[in-house]
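> could you look at this predicted model? Sequence included:
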Amino acid sequence: MAWGIPFEIGNPVFLRDQAVTVQIPPTTARWFVFLHASDIRPLAPDQNGLISPMRGIGQLGEHAGNYVLIYDDGSEERAKIRRRHEVGSFDFRWGEQCTQAVTAIKPRPLSLNGVNEPKPMGDIAGYRYPVEWGARQKQLIVDDSVPWINFLWAFENSHPEKAVEALRFEPVCGTLLISGLSAGNARSMPLRWGKRRKAFLRFPAELSFDPGLDQHSLLDKIQVDLGQLITASPRLDYPTEDWEKTRQNLEPGTTLNEVLVEYTAHEDAAFHFVDGTRIAVRELDPGTAQNGFVLQAVAPADRLVILRVIEAGTNKVVPVKLHVHGRMGEYLAPTD
């Protein structure tokens, strides 16, 4: 499983000196997602000891090979595979990622409270806790420091109505290793997630919900396939009806079986619950309930509002202590 996309890896294709043709069951699909990696291409200085053009160790833009879809009517469609565009090297320096492919291990969040902090897959012994400045600013772990990293590249088939019966891999320069292939009919590019959103989750009262992340950045009751869960926290219950009568700095209550989930996901993604219940992301806007789980989208707060507090009698602008939250109790942070 990579980025929520299933792969069955058997005998990888080692592509170097000659073309390789692989027969597959006749498949009609809009998207073909390749799990692959290239070799490390060393930099070669000229007679003056200079490297020009400087493409980096990943040899940016170098034509590595061609992937060819062979349809059942005998026609073909060819895709050009370039280094650091459609494929990356199995080991690379910081900052030398791809423009059209992603590392096969998707980014995952850090814990907000520092308890049960997720651990990186590479160099666990040398990793320092608590997580310090840098990774903490992004609030995520990117597992690209492992001994071997594969890349995912999604190719859009221009003839999804035709059945593909074989693929031909043609070498051009260096070595490629193709480990897996997955096909599907996603509505849009399957590796491109939407912007951050929030959802309200109510789960059966008999279940206890732990908002903490395990060492793999996973929650114990809910996960998402084509996307990533960012945070999950108990929904705060504010005294909306009689808040004017409450004392200053009164802390809100919490509900034991209601959670606010923050996530980013593809439009075809689905949430998966501990009992096997599955709810599609596109069903969240109207809200849905299955097997005791209720999941509903929280409307985004994307409208800019400027607040100015004026002192009565003087018309002077005065500073105030301000807290703003949404209808579901979600905290709305100021922009400055």
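Perfect, thanks for sending it. Source: prediction; values computed, not measured.
> rest of the way, CA atoms for contacts and neighbours
Noted.
> L307 and H63, how far apart?
Plainly put, L307 is 55 Å away from H63 if you go by C-alpha to C-alpha, to the nearest Å.
> these two: which is more packed in?
More crowded of L307 and H63, by other C-alpha atoms under 10 Å: H63, with 17 against 7.
> put this beside the first:
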Amino acid sequence: MNSNSDWSRRNFIQKTSGGVPTLAFMLQHAGPAPASKKQQNVSDKFIPIDLSRQFTATPADFGPRERARGLTRQSREDGLIRLPGGKQVFRGIPFLLGSEDALKKSWIALSSQPASWVTHSVEIPLNQKAAYICLAQFCGWDHNERPAPGQDVVERVGQMLAEAVLVYGDGGEQRLPIRRRFEVNSPSVDWGHLSFQAVPHRSDVPTRLDDPLRNAQLWGDLQCGVWESDYAADPALDSSVTLWLCALANPWPDRELKALRMESRDADPLVICGLTLFQGHENPLRYERLSLYRITLPEANAADAGRWQVSVDLGVVARTFAGRAFEPEAWLAQPRIGLGDDASAEPSRHIFAEVTASPEALLWLEDIKAGRRYQFELNQALPGRELEARAGGPRVEILERDKVWIHGRVLDTTTQRPTPVRLAFRSKDGRYIPPYGHRTEINSAWFQDYGADVQWHHSSFAVIDGSFQIELPVGTVYLEMTKGFEYKGVRRKLTIEANQRELNLEISPLLNFRSQGWVSADSHVHFLSPSTAILEGQAEGVNLINLLAAQWGDLFTNVGDMPQGPLVSQDRETMVWVGTENRQHILGHLGLLGGHGAPVYPMSASGPGESYIGDPLWCSLSEWADACRKREGLVVAVHFPYPTAELAADIVMDKID
């Protein structure tokens, strides 16, 4: 939940009960649309080769294939494989492809089986040096991947389709294999049939939680934070056809390459669509792990919406965000432990970018307002030293290069046993670092993220059971930790060592009302699973959690959790009891807690925003209250005094506890 967001449960109920269409309300709260994609930047280390003189085949020659009909709209009609054509940039690598016209030669088709449109061997003149030979290619489908019922076959993984022969200027040669599901694959693949040394021509596309969707059923996929490239999952794509890219390493990059000779080794065709030489030192398709870069701008205007764009040629920019002013000493001294921090209004000169890329990659910063572009060579960025752009001005520095995987525990100082808490680790610049299993970006919108994470104002927290694993940067980090009102909140500065593997933290009780017979309770909780509610209750010092099943139009939540009855924690100190919230948008809302036997149905009445369109007024609030009392339950006016209608009368008639 997000206590600082208008998109809270109470606000949602008030808005929808007042007749505001839910969809319109959601759209009003949607963030700005992502920036449109631009032509990718290309390194001058690439040399695309024109293959037009070597092309042997048209898509029509290759012929219609039944499995091609699902690739594009045109393919659905004629069954032909249709690929991108002309000048293309795939994953930062430029290619000169043939025509997109299905009747024009645009492919080199290699096969040992004679046909007018294939060749057994082709030699492509190069006459220059290269460290890697980048191929854009595909092969036919392996029918053994979809055997008929009862058919016993072996998939042709590793089938040698061709050899790439590097012909050197001194007469020497080097042969490199082109194998099915290693260096090449088919234009579409079933799940679980990816390549070992080749990648799709599409890049992974990072997403934001407020990105627009063509189809709302893709909402769950959006929560992952990325449209993966392997199976053409991006719904914005009109084509799911795949070209496979591989970068063949030249074992002698200092020797001039006279030519590349491609020789078929099987009747099954190999189709080459593009060839590009790379004169760098590292594989342009092999990315390093996600790294954090801090870009220092010429002015303190990092928060200017849409002004700055960060991109990388040989990689993916996973996230970018403006820096916030973080004063560690002032933060440590603040008494608001666990209550969240307001976003700083101070202007920032820093943009942070999380990037996975080849060591050969170039990072680009574009100032949309001024029309300026700045370039950084990532292999020159070092920890502790800012690298200036080639054209001067902005600077970039890689942060947190050294990290360690930590196994942590939080101990109660009284019992010296692990205890659940709500905690957050923060970097030197105040950035949230979640334990493994918890989100970096928490979706605080209604009914969208109900894991063991909390966003409070502009601060994020993870709820843990007393143990956790986390990857932390070596050096200084900051800890914030709470356990309800009966424990002393913690804010600490920690130093993580390079060889550290364990971290023991402590939290101390201030009071123990439970020993005096008191019980703390939350009478109104939605959406959580009962086991997650137990964990959050333990971390917040709550003994009884009333998790309320409810109806929201045609959506029913937590109904499946009611038949199992109350759930009790292992230490017997925390209980979750699933009741119901019974609602009518004019008369009022009731929480029916702790009842036994069958639930009080129906839970909502009289149509939106509580029940479905056209539902009648099944009963009054007082009838719901009487039914709950018969089940030995407790009746609570959960939004008292709103809605202002029957609630007052029911209180006077002693229907509400």
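Received it, and whenever you're ready, just let me know what you need. Being a predicted model, the structure only gives us computed values, none of them experimental.
> check which helix or strand A297 of the first structure maps to.
strand 293-298 (DSSP states H and E).
> contacts for that strand?
Identification of contacts with strand 293-298 of the first structure by C-alpha atoms under 8 Å, 6 or more residues apart in numbering yields 197-204, 284-289, 328.
> buried members of those into PyMOL, please.
In PyMOL syntax, the buried subset of the contacts of strand 293-298 of the first structure is picked out as below (16 or more other C-alpha atoms under 10 Å):
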select buried, resi 197+198+199+200+201+202+203+284+287+328
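> among the contacts of strand 293-298 of the first structure, which two are most distant?
R197 and P204 (23.0 Å; C-alpha to C-alpha).
> related to what we said a few turns ago, and the strand holding A297 of the first structure against the second structure, how far off on average?
With mean C-alpha distance after the TM-score superposition for the first structure, strand 293-298 of the first structure departs from the second structure by a mean of 1.4 Å once superposed.
> give me the range in the second structure that that strand lines up against.
Against the second structure, the aligned range for strand 293-298 of the first structure is residues 394-399 (TM-score structural alignment).
> show me the contacts for the alignment partner in the first structure of F425 of the second structure.
The equivalent of F425 of the second structure in the first structure is V324 (alignment by TM-score structural alignment). V324 of the first structure is in contact with 331-333, counting by C-alpha under 8 Å, 6+ apart.
> and V324 of the first structure, how far from W193 of the first structure?
Taking C-alpha to C-alpha as the criterion, V324 of the first structure is separated from W193 of the first structure by 28 Å.
> buried ones in whichever helix or strand I13 of the second structure is part of?
When secondary structure is defined by DSSP H and E, I13 of the second structure falls within helix 9-17. Counting neighbours by 16+ other C-alpha under 10 Å, one finds that the buried residues in helix 9-17 of the second structure are 9, 12-17.
> how much does the longest strand seen in the first structure deviate in direction from strand 293-298?
Taking DSSP state E as the criterion, the first structure has its longest strand at strand 253-265. On the basis of axes from the mean of the first three to the mean of the last three C-alpha atoms, to 10 degrees, strand 253-265 of the first structure is oriented at 70 degrees to strand 293-298.
> check the offset of strand 253-265 of the first structure from the chain's centre.
Mean C-alpha position of strand 253-265 of the first structure versus that of the full chain (C-alpha atoms, centre = their mean, to the nearest Å) differs by 20 Å.
> which stretches in the second structure count as helices?
Assigned helices in the second structure, in chain order: 9-17, 22-28, 59-62, 73-78, 219-222, 328-333, 530-540, 621-630, 646-652 (criterion: DSSP state H).
> can I get the ones you listed in a markdown table with distance to I272 of the second structure?
Output for these, formatted as a markdown table (distance: least, C-alpha to C-alpha, whole Å):
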| stretch | distance to I272 of the second structure |
| --- | --- |
| helix 9-17 | 56 |
| helix 22-28 | 46 |
| helix 59-62 | 12 |
| helix 73-78 | 20 |
| helix 219-222 | 33 |
| helix 328-333 | 57 |
| helix 530-540 | 52 |
| helix 621-630 | 71 |
| helix 646-652 | 74 |
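> any idea how far the alignment partner in the first structure of I108 of the second structure lies from T335 of the first structure?
Aligned against the first structure by TM-score structural alignment, I108 of the second structure finds its counterpart in V13. Noted for V13 of the first structure: a distance of 50 Å to T335 of the first structure, by C-alpha to C-alpha.
> compare those two and say which is more crowded by neighbours.
Under the criterion of other C-alpha under 10 Å, the comparison of V13 of the first structure against T335 puts V13 first, with 16 against 7.
> what comes up buried for stretch 299-309 of the second structure?
Across stretch 299-309 of the second structure, burial judged by 16+ other C-alpha under 10 Å covers 301-303, 308.
> now, among those, which is nearest to E155 of the second structure?
Distance to E155 of the second structure, by C-alpha to C-alpha, is smallest for W308 among these, at 48.5 Å.
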